[in-house]
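Chemist: Sequence plus the predicted model coming up.
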Amino acid sequence: MALMMLASADDVFALRCGHKLVQIGAHKSEVLERCGEPDSVEERKAIRGSRLRHPYGSLEIDQFEEVLIEEWIYNFGPRKFQQLLEFEDGELKKIRNLSYGY
């Protein structure tokens, strides 16, 4: 259990931008309003889905969808960690500390 906590120690649940707070689940327009433009943006597409099978193989159902993933990086200067925000279809899913800013 302690090992799992250490592995995700860099993931955070909220980001403070000045006096405003952004939390997981926020829409990217809300993040832009509270934090301003990110220092960098990268986009990629991923396929999410599942495959359901009957134990005897008589039925197989595939459900897949394409998801747009955006990674935003905010650099708050050399005394603070850079922050990586990951959005899926416009919703904030993950906030992660990176190295110190510049």
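Modeler: On my side now, so go ahead. Quantities reported herein were computed from a predicted structural model and do not represent experimental measurements.
Chemist: rest of the way, CA atoms for contacts and neighbours
Modeler: OK.
Chemist: mind listing the helices for the protein?
Modeler: Along the chain, the segments classed as helices by DSSP state H run 2-7, 28-35.
Chemist: ok, and the closest non-adjacent residue to the residue nearest in space to the middle of the chain?
Modeler: Closest residue to the average C-alpha location of the chain: residue 86 at 2.4 Å, with Cα atoms, centre = their mean. Distances taken as Cα to Cα, 6 or more residues apart in numbering place residue 71 nearest to residue 86, at 4.6 Å, with adjacent residues excluded.
Chemist: quick one: that neighbour and residue 17, what's the gap?
Modeler: From residue 71 over to residue 17 the distance is 17 Å, taken as Cα to Cα, to the nearest Å.
Chemist: Compare neighbour counts for the two and give me the winner.
Modeler: Neighbour tally, residue 71 and residue 17, criterion other Cα atoms under 10 Å: the higher count belongs to residue 71, 18 against 14.
Chemist: Quickly note the distance from the more buried one to residue 79.
Modeler: Going from residue 71 to residue 79 by Cα to Cα gives 22 Å.
Chemist: Next one for the comparison:
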Amino acid sequence: MRAWLAILSLSILFLLPTQADAATLRCGNQLASDGASKADVLMRCGEPLTKESRTESVGEKVKQKDGDTSTTSEKIVYKTIEEWTYNFGPNRLMQVVVFENGKLVDVQSKGYGR
């Protein structure tokens, strides 16, 4: 009976939704996490090896209410995406830090550095 309860408990754990991984960059003993500004990342990690920037346009739905009626329209929103690459040497993976409108949103690991 106890084994059955243990299996049931474990299976319920796997069915629960999990929280998405937060973007975190470790630079020595410093951490830069989701929402950090570019200035904060520069202060903690120094200048990156490379910086790339692009602008993306995204359609955003807007609901407007006028009395009893409501209408939905779409407006174009422009986002500035920056990708900074950090090379921490041959024994560590390179890290690509992604900023959206100046805020840290993602950290991606690439191949080993040089």
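Modeler: Great, that's in hand. As the structure is a computational prediction, the values presented were derived from the model and not from experiment.
Chemist: circling back: give the contact list for the residue nearest to residue 86 of structure 1.
Modeler: Going by Cα atoms under 8 Å, 6 or more residues apart in numbering, residue 71 of structure 1 touches 41, 42, 43, 84, 85, 86, 87.
Chemist: list the ones among those residues that structure 2 also has?
Modeler: Compared against structure 2 with both residues aligned by TM-score structural alignment, their matches' Cα atoms under 8 Å, the contacts of residue 71 of structure 1 retain 41, 42, 43, 84, 85, 86, 87.
Chemist: Going through the residues you listed, which ones are buried?
Modeler: 84, 85, 86, 87 (16 or more other Cα atoms under 10 Å).
Chemist: what's the closest non-adjacent residue to the counterpart of the last one in structure 2?
Modeler: Under the alignment by TM-score structural alignment, residue 87 of structure 1 pairs with residue 99 in structure 2. Once its chain neighbours are removed from consideration, residue 99 of structure 2 has its nearest residue in residue 82; the separation is 5.1 Å (Cα to Cα, 6+ apart).
Chemist: tell me, how many neighbours does the aligned partner of that neighbour in structure 1 end up with?
Modeler: If you follow residue 82 of structure 2 across to structure 1 using TM-score structural alignment, you land on residue 70. Per other Cα under 10 Å, the neighbour tally for residue 70 of structure 1 reads 20.
Chemist: tell me the contacts of residue 87 of structure 1?
Modeler: 28, 69, 70, 71, 93, 94.
Chemist: cool, and residue 63 of structure 2?
Modeler: Residue 63 of structure 2 makes contacts with 70, 71, 72, 73, as judged by Cα under 8 Å, 6+ apart.
Chemist: and of those residues, the nearest to residue 112 of structure 2?
Modeler: Ranked by distance to residue 112 of structure 2 (Cα to Cα), the contacts of residue 63 of structure 2 are led by residue 73 at 46.2 Å.
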